[in-house]
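Visitor: I'd like to go over a predicted model; first the sequence, then the structure.
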Amino acid sequence: MDSAELELLTATLRKTMTTTPSGPALDTALTELGWRELLAEYPESAIRTVFGLLGETGAHASSLNDVMGGGTPALPYAGGAWVVWSPTGPGTALDPELPLRTVPSGRSLPVSAGRRALGWWLVGTGHAMLTLARTHALDRVQFGRPLASFQAVRHRLAETLVALEGAEATLIAATDPLGSLLAKAAAGEAALTAARHCQQVLGGIGFTAEHPLHRHLRRALVLDGLLGSARELTREAGARLRAEGSAPRLVHL
């Protein structure tokens, strides 16, 4: 897939996600656009594009089930819990906007591709929060000056961008299970950094249900726990490196 084709696909997907209701309707729309065929032929481009846009637009679809092999597999969640991505069925929903339901147990599955997908979703969510905070900082005037002119505000926005771009670089470099684990951890940490800084930049309005930030913030918190939270994955990586006594080269520069 060349750059022109990818650009056209991205524009089409973005329009679809912003005009189609999340859930079954969006699942159908993505299927009609050839999401599964794209995943089979160009897996990394498909994952990066679709899940990044899910984060940026605030939409949700069951695409993660496709990445995990199809069906509705039980997925590990933070704290030793298990969940399924299903709009119906027993179990407690983790979030009113996401069809993630708790189940008693599950079986071990290959999770590397799923972690990369969630990583791009988290990065996209972080960029959505950064856009909201940046727009507010440019439009809001305090003490006769735009909020964006204050150094403390600019530092928070800059730190958010650096964290998100660092997570993107880690996701691009991830080619094996350890790299995918570290990339998901970096993306989760970046999204949580974005949530913290952007809420501070937005001030009081960022704590209200009237502003869209709270939806992205909640999405970041829920997605961070899926297939291992940033904290758990960091501990797991550290334990693995201690046990092996060395750190593998993840990127060849």
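Guide: It's in. All values reported here derive from a predicted model rather than from experimental measurement. Residues are numbered from 1 along each chain as shown.
Visitor: Please count neighbours and contacts with C-alpha atoms only from this point.
Guide: Fine.
Visitor: Check whether Val84 sits in a helix, strand or coil.
Guide: At Val84 the chain is in strand, as set by DSSP: H, G, I helix; E, B strand; the rest coil.
Visitor: Return the residues in contact with it.
Guide: Thr72, Pro73, Ala74, Leu75, Leu100, Arg101, Thr102, Val103 (CA atoms under 8 Å, 6 or more residues apart in numbering).
Visitor: this is the comparison structure:
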Amino acid sequence: MMDAETADLLGESLERAFRHAAAAEVEAALDEVGWREALAEEGGAVVPLLFTRQGMANAASGALDDLLTAALGLPADAGTAFVLPEFGGYGAPGSTEDGALALRGLGTARMSGAARAVVLAAGRDGALRAFTVETGKLGVRPIGGVDPRLGLVAVEGRGLTASGGSAITAAAWEGALAAGRAAVACELIGASRTMLRLAREHAVTRVQFGRPIGAFQAVRHRLAESLVAIESAEAAATAAIEPDGGVSPLPAGMAKALAGRNARTVARHCQQVLAGVGFTAEHDFHHYFRRILTLDGLLGDARTLTRELGEGLLRDRRLPAAPCL
């Protein structure tokens, strides 16, 4: 396991990497830091170190591509992207029939410049296989939407050759989903922390009636409730990552749902504290608000995950074991 000193050094290096503006520059900086090597050695233990900082910086990278590709046991590199499920969903984005592969999903900022992409596809019998296809054979279309800075793209393909591929068990896909959900949860937490920082800075500098607005109880309560929401989401994300670097599917789903819901709570309170300035294009708050709305929809949104987790608990009549912290 990574010791505390090494984790601090890696965290500082990752923080510097996310100071770059363009996604390509971030990718190059992550290569220099050795992100993929750390992922191979430490597994999920490095997920909070990277994705929390990525969320705090409102940055975009292909780190999620690396994480999901490696979680399926496939080689991850800067030239390999991963086709994500469509927004709000988490099923396999591809399907195979009569030797042909069709797909419809999302790609991160890496997709446009990648040479190849990993696609998880389900056969007619439900069996899963992972295919690696050339991105030149795919239709890749930039997505504007609420957060164009994230660099998401729509990815489509039809009539592709579905030969070879790696067999993927349902358990392996659940494990990859768990790792991805833990990562996105950490990114939501990072974005929430920056929203709270921006609101706090405004509260101590904005003066009304001769006093900083942070002196008023109503403002303090909103900031305090935001902090509680962030800390509870972080506790859930921490509990989802096991000491050996593995990620548990059920706790990861709970962490992703909680992080998505709590990020909206933080955004609502911080917008109230920031008041009119929070609506302006010049202030950074709206970039983070847009980011959490988008991140919530990746690999299952909070509402869908909460409903399905609840249905599972009612069906099994058994609560999950409490994590050992």
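Guide: Looks like it came in fine. Source: prediction; values computed, not measured.
Visitor: returning to what we had before: which members of the contacts of Val84 of the first structure occur in strands, if any?
Guide: Secondary structure from DSSP state E places Leu75, Leu100, Arg101, Thr102, Val103 of the contacts of Val84 of the first structure in strands.
Visitor: ranges for the helices of the second structure?
Guide: Secondary structure of the second structure (DSSP state H): helices located at 4-17, 23-33, 35-42, 47-57, 63-71, 170-205, 217-240, 249-274, 285-296, 302-316.
Visitor: got CSV for these, with distance to Gly88 of the second structure and mean neighbour count too?
Guide: As requested, these are arranged in CSV below (distance: least, CA to CA, whole Å; neighbours: other CA atoms under 10 Å):
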stretch, distance to Gly88 of the second structure, mean neighbour count
helix 4-17, 28, 16
helix 23-33, 23, 18
helix 35-42, 26, 16
helix 47-57, 19, 24
helix 63-71, 16, 23
helix 170-205, 12, 24
helix 217-240, 20, 19
helix 249-274, 12, 24
helix 285-296, 8, 22
helix 302-316, 8, 14
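Visitor: out of these, which comes closest to Leu160 of the second structure?
Guide: helix 63-71 (20.2 Å; CA to CA).
Visitor: Neighbours of the residue mapped onto Phe82 of the second structure from the first structure, how many?
Guide: Phe82 of the second structure maps onto Pro73 in the first structure when the alignment is built from TM-score structural alignment. Pro73 of the first structure is flanked by 20 other residues according to other CA atoms under 10 Å.
Visitor: and if you look at Ala21 of the second structure?
Guide: When neighbours are counted by other CA under 10 Å, Ala21 of the second structure registers 13.
Visitor: for the closest residue in space to it that isn't next to it in sequence, what are its contacts?
Guide: Excluding the flanking residues, the one nearest Ala21 of the second structure by CA to CA, 6 or more residues apart in numbering is Ala59, at 7.5 Å. Ala59 of the second structure is in contact with Phe18, Ala21, Ala23, Val26, Leu150, counting by CA under 8 Å, 6+ apart.
Visitor: try Trp85 of the first structure
Guide: Ser62, Asn65, Thr72, Pro73, Ala74, Pro99, Leu100, Arg101.
Visitor: go on, Ala29 of the second structure?
Guide: Ala29 of the second structure touches Ala17, Phe18, counting by CA under 8 Å, 6+ apart.
Visitor: that older thread, for the contacts of Val84 of the first structure, give me TSV that also has distance to Ala230 of the first structure.
Guide: What follows is these, written out as TSV (distance: CA to CA, whole Å):
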residue	distance to Ala230 of the first structure
Thr72	24
Pro73	22
Ala74	20
Leu75	16
Leu100	19
Arg101	21
Thr102	20
Val103	22
